[in-house]
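K.L.:
Sequence and predicted structure are below.
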Amino acid sequence: MIISSLKPILVVEDSDEDFTALGRAFRKHALQNPVLRCEDGDQALTYLKGYGKAVGWPATLPALVLLDLNLPGTDGRAVLESLKRDPQLHTIPVIIFSTSSSSRDIEDCYRLGANSYLTKPLEYSALEEKIRLTINYWLGASELPGLN
């Protein structure tokens, strides 16, 4: 694995409740990576396209992005499309994490370059299991590109 254990995980999520639940699940499964949060698509793009330049943001790109679709301002689809079209950012794994189970949303996201699509479960225990599997696969089993 390429030093991904030191790279942050970027969570793009506008819901405080969902972000809190994700944080609990990350802690339960002993995620070592720092977790960054952007509350909307504009903030996420500012960080990702200007990493290392803005005060307070890390100078390292994230190991992966956990991206909600329905965000205020620039929505998740536009963020996904922008990342996957950017030659410096397109290799960052983007995992869509949405309440939508619409086949159209799923197909659109994969067409735009999503690496995975997960629906947000209603029960916390199911969320924990999805996060456990996500951490084990993306940060344990897969080889991630060295972006910087």
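P.N.:
Perfect, thanks for sending it. Here the structure is a predicted model, which means the values were calculated and not measured. Numbers count the residues shown, from 1 in each chain.

K.L.:
Only C-alpha atoms from now on, for both contacts and neighbour counts.
P.N.:
Will do.

K.L.:
What strand or helix carries the residue in the chain sticking out farthest from the centre?
P.N.:
No residue in the chain sits farther from the centre than V55, which is 21.4 Å out by C-alpha atoms, centre = their mean. V55 belongs to no helix or strand when assigned by DSSP states H and E.

K.L.:
dump the residue contacts of it.
P.N.:
Residues in contact with V55, defined by C-alpha atoms under 8 Å, 6 or more residues apart in numbering, are absent; none qualify.

K.L.:
now do L67
P.N.:
With contacts defined as C-alpha under 8 Å, 6+ apart, L67 is in contact with V11, V12, E13, G76, V94, I95, I96, F97, S98.

K.L.:
got another, please set it beside the one above:
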Amino acid sequence: MTSEFDHSEPADILLVEDNPGDIRLTKEAFKDQKIANTLHVVENGVDALDFLFQRNDYADAPRPDLVLLDLNLPRKNGDEVLKELHEDPERRRIPVIILTSSDAEIDIIQSYELCARGYLTKPVDPDEFIDTIRELERFWLSVMRLPTDEDFD
């Protein structure tokens, strides 16, 4: 059963991004919001999967409430991360939003076929990028209903 996200508890958000500038802008956007959250950052697909499956250096990582996933990543790309998540019965329920520079139709189609919950093309302008992240956070953590930890047991 899906229940409303508890806004009194910080949301754990996993950002999977290898571009230092985009990481900085995302952190800036989240820092100014009134919604409590904890932003975790990994910079490649292998670390993303380790975080999501709580293994290796990320054995104590929290289960994220939301994943922001770039497609163009080192070691394993975003499609490979999505595919592994989709194949796992427990982790496929974690909402994944693609946040990438690609606006190629094939990437959009592939992402949705692999069960991404949304696809956003990163704006080039830094102010527009920050606005996009703020709107994404507001929508996913204020408006949408997300599963709670109990829903995954």
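P.N.:
Here it is on my side, so go on. As the structure is a prediction and not an experimental result, all values here were calculated from the model.

K.L.:
quick one: TM-score?
P.N.:
Structural agreement between the two chains, given as a TM-score (TM-score structural alignment, normalised by the length of structure 1), stands at 0.90; 146 aligned residues with a C-alpha RMSD of 1.8 Å.

K.L.:
So among the contacts of L67 of structure 1, which ones count as buried?
P.N.:
Burial by neighbour count, judged by 16 or more other C-alpha atoms under 10 Å, picks out V11, V12, E13, G76, V94, I95, I96, F97, S98 from the contacts of L67 of structure 1.

K.L.:
Would you mind listing the residues in contact with the aligned residue in structure 2 for the fourth one?
P.N.:
Same thing as G76 of structure 1. Under the alignment defined by TM-score structural alignment, G76 of structure 1 is paired with G78 of structure 2. For G78 of structure 2, the contacting residues are G45, L69, D70, L71, N72, taking C-alpha under 8 Å, 6+ apart as the criterion.

K.L.:
which one in structure 1 is aligned with the first one?
P.N.:
Per TM-score structural alignment, the equivalent position to G45 of structure 2 in structure 1 is G41.

K.L.:
Count residues in the vicinity of that match, would you?
P.N.:
Other residues near G41 of structure 1 come to 26 when the count uses other C-alpha atoms under 10 Å.

K.L.:
Over to T132 of structure 2?
P.N.:
T132 of structure 2: 19 surrounding residues under other C-alpha under 10 Å.

K.L.:
Leaving aside the residues adjacent along the chain, what's closest to the match of G45 of structure 2?
P.N.:
T74 (4.7 Å; C-alpha to C-alpha, 6 or more residues apart in numbering).
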